[in-house]
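Undergrad: Got a predicted structure plus its sequence, pasted below:
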Amino acid sequence: MGLSKTQRKYRIRKRIRKVSIGTAERPRLSVFRSNSEIYAQIINDREGTTLLAVSSRDKDLAKEKGTKSEVAALVGKAIAEKAKKAGIDKVAFDRGGNLYHGRVKSLAEGAREAGLQF
């Protein structure tokens, strides 16, 4: 019998985390996607700290209307703008076991448009 959906996602997540490790020079941009919301964090794994976090539930983004993909692009732009203010230019992208498609892709493209380098 094959893997369940959650087991498959967990296996992919572990494989990604082996490669993308966040450091002070190049922190990790981690994406979590639920059915209705999307969250992005910039993490320094060496110190075990979250440097920045943005989600679609934030006050300024929660009132935005549009599709889930459009809101995800706004979250990507917001995290990139916060990262620029904090002096972070380059990040390692961690899609969190999700396929690089749909909302995850929109978030990544929004962050790239705002100047964040992967």
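TA: Done, it's in. Numbering: from 1, shown residues only.
Undergrad: C-alpha from now on. contacts and neighbour counts both.
TA: OK.
Undergrad: What helices and strands are in contact with the longest helix along the chain?
TA: Longest helix of the chain, by residue count under DSSP state H: helix 68-86. If contacts are counted by 3 or more C-alpha pairs under 8 Å, 6 or more residues apart in numbering; DSSP states H and E, helix 68-86 sits against strand 38-44, strand 49-55, helix 59-62, helix 103-113.
Undergrad: got another, please set it beside the one above:
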Amino acid sequence: MTKMTRSEARERRHNRVRKHISGTPARPRLSVFRSLANINAQVIDDVAGVTLASASSVDRELREKLDGMKKSEQAKLVGQLVAERALAKGVKQVVFDRGGYKYIGRVKALAEAAREAGLEF
């Protein structure tokens, strides 16, 4: 039996969680993807298969602000931006999908910043 890589283990955890979490038009899913260098967040309506709002640490708006910041501080800005964009589209309530990652560090910073900016989950 071969050992699972970290990314395969995360993918398996994510699939397990996704069996129970789904974004609806009333409560879309706030999905987080974290790479070594960047972090991305999307608000997704799974019924229609549409991304309603997204933000990333590679967005042009944020690029200049993020120079010299720690990754968790960058995640806070991404969380605020995705919340502002979702609220602009009329989305107030979401279901949080941590993407198989532990709820610590950058994932937690993004979630708390999105809550402070007005998203409810």
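TA: Looks like it came in fine. All values derive from a computational prediction rather than experimental measurement.
Undergrad: TM-score for these two?
TA: Remark: TM-score between the superposed chains equals 0.95 [TM-score structural alignment, normalised by the length of the first structure]; 118 aligned residues with a C-alpha RMSD of 1.1 Å.
Undergrad: circling back to that earlier point, may I see the helices and strands packed on helix 68-86 of the first structure arranged in a markdown table, with distance to residue 2 of the first structure and mean neighbour count as well?
TA: Shown next, in a markdown table, are these (distance: least, C-alpha to C-alpha, whole Å; neighbours: other C-alpha atoms under 10 Å):
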| stretch | distance to residue 2 of the first structure | mean neighbour count |
| --- | --- | --- |
| strand 38-44 | 28 | 22 |
| strand 49-55 | 33 | 17 |
| helix 59-62 | 38 | 12 |
| helix 103-113 | 25 | 21 |
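Undergrad: now for these, which one comes closest to residue 31 of the first structure?
TA: Across those, residue 31 of the first structure has its closest neighbour in strand 38-44 (4.6 Å, C-alpha to C-alpha).
Undergrad: Now distance to residue 25 of the first structure too, for the helices and strands packed on helix 68-86 of the first structure, in a markdown table please.
TA: Formatted as a markdown table, those follow (distance: least, C-alpha to C-alpha, whole Å):
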| stretch | distance to residue 25 of the first structure |
| --- | --- |
| strand 38-44 | 9 |
| strand 49-55 | 12 |
| helix 59-62 | 28 |
| helix 103-113 | 18 |
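Undergrad: which stretch among those comes nearest residue 77 of the first structure?
TA: Here helix 103-113 is closest among those (C-alpha to C-alpha), at 4.7 Å.
Undergrad: Taking strand 38-44 as reference, get the angle to that closest one.
TA: Counting by axes from the mean of the first three to the mean of the last three C-alpha atoms, to 10 degrees, helix 103-113 of the first structure points 60 degrees away from the direction of strand 38-44.
Undergrad: Next, the angle from helix 103-113 of the first structure to helix 68-86.
TA: 40 degrees.
Undergrad: Excluding covalently adjacent residues, which one is nearest to the residue mapped onto residue 93 of the second structure from the first structure?
TA: For residue 93 of the second structure, the aligned position in the first structure is occupied by residue 90, per TM-score structural alignment. Leaving aside its sequence neighbours, residue 90 of the first structure sits nearest to residue 117 (C-alpha to C-alpha, 6 or more residues apart in numbering; 4.7 Å).
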